[in-house]
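**Q** Just a sequence and a predicted model for now, questions to come.
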Amino acid sequence: MQVSVENTSALERRMTIAIPAERIETAVNKRLQQTAQKAKIPGFRPGKVPMSVIRQRYEGDARQEAFGDLVQSSFYEAVVEQKLNPAGAPTIEPKSFEKGKDLEYVAIFEVFPEFTVAGFESIAVERLSADVADADLDNMLEVLRKQNVRFEATDRAAQNEDQLNIDFVGKIDGEAFAGGSAQGTQLVLGSGRMIPGFEEGLVGAKAGEERVLNLTFPEDYQNLDLAGKTAEFTVTVNSIAEPKLPELTEEFFAQFGIKEATLEGFRTEVRKNMERELRQAIKTKVKNQVMDGLLAANPIEVPKALLENEVNRLRVQAVQQFGGNIKPEQLPAELFEEQAKRRVVLGLIVAEVVKQFDLKPDEARVREMIQEMASAYQEPEQVVAWYYKNDQQLNEVRSVVLEEQVVDTVLQKATVTDKSVSYEEAVKPVQAPAAD
């Protein structure tokens, strides 16, 4: 087998492969012999059909099948011989495929980029530290109470945080517009559900009262037909209900599956969850800084095949998350290209760090992570056992641990600054930079 390789770009390879005619005929004859054993032809017993008859009827199909098999096997042999690492399936262009002659074809494909990860010393990381103070715990208990708020009817005037039942009709230039009217809608004042001024305009209203609100839709309103326009809303307040926070009782604790249904037991369980969230938030922020630093220090070219595959994965995820009667391929690729490129590049960089430093998943850390996740469940031992009985789930945890070990490896060489902050600041998500 003769092989020649041409570099047509930084990553694209054009490989020409020639397979000797003898190998082709051997493959074709093997196919024909397999066919002869099971062919059913009138006038002949199975397995007794003369090869001349088999060849006359089936040689064309056998040759095509042999072509497919030979291309697949010879391509694999060639990339191994040439020490190439394809990043996707090749495009095959047959040059010649005639009986009695060598088979020659061209395979066009991309290879994974070859690089060494560098620039660890240029990466700056701010590592936060925080504790769950009693005040933080008290605030979280209030959040949980508000999440389980009940509303009770009241005769007083409406205030922020009250729940109103309203009817409203919106008009622009005296004409009702689509989506601008509703009946029996429940609205909590101060929730920000409605356009600016709507909820504020109902503060002080009483049940049975009608109010007319003259408001302007924001310039960046999602419905472009309404953006920036002035509308008149006639609102009727049907009823007003005031919020009633639940008391911290056994009944309230039971909603959260707390075994020890006491205030102390509840506070202990909530604190554990907050500490778990805190550790994860700090870890995630450190990891994001490390990954951003690796990206900045290691610009690499991305194989188109890997980028397309990742775009398609993100399309499928978007459809699964948001639903709707839309096929993944109908979503524009441009929506996902930036995120896909980041994922692909980081995947290549992380894999190369693992290779450079010969990293293996630390099984002790794997068990520790599984136990950490299991602690959020009522029967943690069963959860741990489940992970160790499911290879796919276990390997996913190993991949996460291996990525953490990559982060630790980078941190040993990066410039790390430790900073003590409040719990609230530590768990607050990092805001994405505003678009220009």
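**A** Yes, it's here.
**Q** can we go C-alpha only for contacts and neighbour counts from here?
**A** Will do.
**Q** Glu424 - how many residues pack around it?
**A** When neighbours are counted by other CA atoms under 10 Å, Glu424 registers 13.
**Q** now it: how far from Glu372?
**A** Note on Glu424: its distance to Glu372, by CA to CA, to the nearest Å, is 22 Å.
**Q** Quick check, Val350 in contact with Val407.
**A** No. Applying CA atoms under 8 Å, one finds Val350 not in contact with Val407, separated by 9.1 Å.
**Q** For the helix or strand hosting Asp69, buried residues please.
**A** Using DSSP states H and E, Asp69 falls within helix 51-81. Using 16 or more other CA atoms under 10 Å as the burial criterion, the residues of helix 51-81 that qualify are 54-55, 59, 62-63, 66-67, 70-71, 74-75, 78.
**Q** With respect to Phe266, which of the residues you listed is nearest?
**A** Proximity of these to Phe266 (CA to CA) peaks at Phe75, which lies at 63.2 Å.
**Q** Spell out which helix or strand contains Thr236, please.
**A** strand 230-244.
**Q** need the strands for the stretch 201-350 of the chain, in chain order.
**A** 210-216, 230-244 (DSSP state E, counting those that start in this stretch).
**Q** Check the ones you listed for me and report the most buried one.
**A** A comparison of the strands of the stretch 201-350 of the chain by mean neighbour count, using mean count of other CA atoms under 10 Å, puts strand 230-244 on top with a mean of 20.
**Q** In contact with Ser74, which residues?
**A** Taking CA atoms under 8 Å, 6 or more residues apart in numbering, we find Ser74 in contact with 17, 19.
**Q** What distance do you get for it to Gly184?
**A** 71 Å.
**Q** One more: Arg14?
**A** Counting by CA to CA - Arg14 and Gly184 are separated by 67 Å.
**Q** In terms of packing, which of those two has more residues around it?
**A** Arg14 (19 against 14).
**Q** Please name the residues that touch the more buried one.
**A** By CA under 8 Å, 6+ apart, the contact set of Arg14 is 5-8, 106-109.
**Q** Same question for Trp386.
**A** Neighbour list for Trp386: empty [criterion: CA under 8 Å, 6+ apart].
**Q** So it: helix, strand or coil?
**A** helix (DSSP: H, G, I helix; E, B strand; the rest coil).
**Q** can you pull out the helices in the stretch 201-350 of the chain?
**A** 250-254, 263-297, 304-322, 334-356 (DSSP state H, counting those that start in this stretch).
**Q** Columns mean neighbour count on top of those helices, output as CSV?
**A** Below are the helices of the stretch 201-350 of the chain laid out as CSV (neighbours: other CA atoms under 10 Å):
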stretch, mean neighbour count
helix 250-254, 16
helix 263-297, 17
helix 304-322, 16
helix 334-356, 17
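**Q** do you know which of these lies nearest Thr417?
**A** The nearest among these, by CA to CA, is helix 263-297 at 10.8 Å.
**Q** Just list what the closest one packs against, helices and strands only.
**A** strand 124-129, helix 134-147, helix 250-254, helix 334-356, helix 391-411, helix 423-427 (3 or more CA pairs under 8 Å, 6 or more residues apart in numbering; DSSP states H and E).
**Q** Below is structure B, check it against A:
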Amino acid sequence: MDVQVEEISTVAKKLSFTVDPKAVDQKLKSSYAVLRKEVKLPGFRKGKAPREVLEQRFGDDVASKAAEELARELVAEELVKRKLEPVSEPLLEGGPLKRGKPFKFSVTVELKPEITLGEITGLQVTVESAEMTEDELDAHLETIQQQARSLVPVTEDRALQAGDVAVATVVLKAEGYDDHRREGVHLGLPDDASSDFLNELGRGLKRGETRTGTVTVPAEYFDATWAGATCEASVELNEIERIELPPLDDTFAAALGH
């Protein structure tokens, strides 16, 4: 790879990159490998579509996205190598990747100006009070309590109630997707909303019972393959737990080092 640096001003540089065809081909290969795992095309099992078919359907998008990813990776490495600290997002200029061809692009980087401070004496500084309000203190203590909580098994034979935490096995199913199965999923934790879309299915279940229904997976779901999908979900209740918070006493304070 060849990199040329042009001084635009005292606070800006232009870096021009030429990437050899071998690196371009490797980036395209890895990009299509990722795409192959994500898409399902008619006539092919998921993950089995040939690259030629993928290029016909998604070639322009893959080439553009791969170019941007490769450019950003190389720019980040070069900035570290040259000890350059940009003050804004570098401005990239370049086209898509082409198999067997070198990739040329440039980036303009705005840098921190060099500032020499004179001697500073005789200044007075007023420091604002950092005291917490009572509401802020209560909220802070509640957060610390939640971080130190325990989950205690519920031994009596009863259904899941409001305030309980469910330990469940969850299965998501939808046409065109491989089944998504998770065991030991906690439903109902107050500071973890990642599985809240399943709470209604678990409501009122007893151990060993299962309920199935249609849900929409939130966009921020940890598995991007399922994010935003509408699917059939089943929740099997394995255990019921309750949250036990430590009391706000001297023992709790001592455990925190106070």
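**A** Now that the structure is in, tell me what you want to look at. Keep in mind that what you see is a predicted model, and the values were worked out from it rather than measured.
**Q** Just give the TM-score of the two.
**A** Here the TM-score for the pair of chains, by TM-score structural alignment, normalised by the length of the second structure, is 0.47; 144 aligned residues with a CA RMSD of 3.1 Å.
**Q** Tabulate the helices and strands packed on helix 263-297 of the first structure (a markdown table), appending distance to Thr230 of the first structure.
**A** Listed next are those as a markdown table, based on distance: least, CA to CA, whole Å:
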| stretch | distance to Thr230 of the first structure |
| --- | --- |
| strand 124-129 | 47 |
| helix 134-147 | 34 |
| helix 250-254 | 45 |
| helix 334-356 | 32 |
| helix 391-411 | 52 |
| helix 423-427 | 39 |
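**Q** tell me, how many neighbours does Ile8 of the second structure end up with?
**A** 12.
**Q** Now it: closest residue in space, sequence neighbours ignored.
**A** Lys14 (6.6 Å; CA to CA, 6 or more residues apart in numbering).
**Q** Can you tell me how far that neighbour is from Glu68 of the second structure?
**A** 17 Å.
**Q** ok, now Val34 of the second structure?
**A** For Val34 of the second structure, the distance to Glu68 of the second structure equals 16 Å [CA to CA].
**Q** swap in Ser234 of the second structure?
**A** Taking CA to CA, one finds Ser234 of the second structure at 40 Å from Glu68 of the second structure.
**Q** who's more crowded, these two?
**A** Ser234 (22 against 18).
**Q** max-length helix in the second structure?
**A** helix 51-81 (DSSP state H).
**Q** so Val171 of the second structure touches Leu237, yeah?
**A** No. Taking CA under 8 Å as the definition, Val171 of the second structure is not a contact partner of Leu237, at 11.9 Å.
**Q** who's more crowded, these two?
**A** Using other CA under 10 Å, the more surrounded residue of Val171 of the second structure and Leu237 is Leu237, with 27 against 17.
**Q** Show me what the helix or strand hosting Ser31 of the second structure is packed up against.
**A** Per DSSP H and E, Ser31 of the second structure falls inside helix 21-38. With contacts taken as 3+ CA pairs under 8 Å, 6+ apart, helix 21-38 of the second structure sits against helix 51-81.
**Q** Buried ones in the following helix or strand past the helix it packs on, by neighbour count?
**A** Using DSSP H and E, the helix or strand that follows helix 51-81 of the second structure in sequence is strand 91-94. By neighbour count with 16+ other CA under 10 Å, strand 91-94 of the second structure contains the buried residues 92, 94.
**Q** one step back: of the helices and strands packed on helix 263-297 of the first structure, which is nearest Glu381 of the first structure?
**A** helix 391-411 (15.1 Å).
**Q** Tell me the helices and strands packed up against that closest one.
**A** Using 3+ CA pairs under 8 Å, 6+ apart: helix 391-411 of the first structure touches helix 263-297, helix 334-356, helix 363-374, helix 380-389.
**Q** Export the ones you listed as CSV, with columns for distance to Arg398 of the first structure.
**A** Formatted as CSV, those follow (distance: least, CA to CA, whole Å):
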stretch, distance to Arg398 of the first structure
helix 263-297, 16
helix 334-356, 13
helix 363-374, 6
helix 380-389, 11
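**Q** and Glu22 of the first structure, which of those helices is closest to it?
**A** helix 334-356 (41.2 Å).
**Q** now that closest one against helix 304-322, angle please.
**A** If you take axes from the mean of the first three to the mean of the last three CA atoms, to 10 degrees, helix 334-356 of the first structure sits at 120 degrees to helix 304-322.
**Q** Determine the angle, from 0 to 180 degrees, between helix 334-356 of the first structure and helix 263-297.
**A** Relative orientation of helix 334-356 of the first structure versus helix 263-297 (the same axes, to 10 degrees): 90 degrees.
**Q** and helix 334-356 of the first structure, what does it pack onto?
**A** helix 263-297, helix 304-322, helix 391-411.
**Q** and Ala66 of the first structure, what does it touch?
**A** Applying CA under 8 Å, 6+ apart, we find Ala66 of the first structure in contact with 24, 27-28, 31.
**Q** how about a cut-off of 10 Å?
**A** Contact analysis of Ala66 of the first structure by CA atoms under 10 Å, 6 or more residues apart in numbering lists 23-31, 60, 72.
**Q** The strands of the stretch 201-350 of the first structure into a markdown table, with extra columns for distance to Leu144 of the first structure?
**A** As requested, the strands of the stretch 201-350 of the first structure are exported to a markdown table (distance: least, CA to CA, whole Å):
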| stretch | distance to Leu144 of the first structure |
| --- | --- |
| strand 210-216 | 34 |
| strand 230-244 | 13 |
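**Q** of these, which approaches Ala176 of the first structure most closely?
**A** strand 230-244 (9.3 Å).
**Q** Now do that closest one against helix 134-147, angle only.
**A** Per the same axes, to 10 degrees, the angle that strand 230-244 of the first structure makes with helix 134-147 is 110 degrees.
**Q** Am I right that Val5 of the second structure sits in a helix?
**A** No. Using three-state DSSP, the assignment for Val5 of the second structure is strand, not a helix.
**Q** how far away is it from Ala71 of the second structure?
**A** Counting by CA to CA - Val5 of the second structure and Ala71 of the second structure are separated by 15 Å.
**Q** Please say which of the two ends up with more neighbours.
**A** Ala71 (22 against 13).
**Q** is it true that the more buried one touches Phe105?
**A** Yes. Ala71 of the second structure is within contact range of Phe105, at 7.5 Å (criterion: CA atoms under 10 Å).
**Q** joint contacts of these two?
**A** Contact criterion CA under 10 Å, 6+ apart; residues shared by Ala71 of the second structure and Phe105: 17, 19, 92-94.
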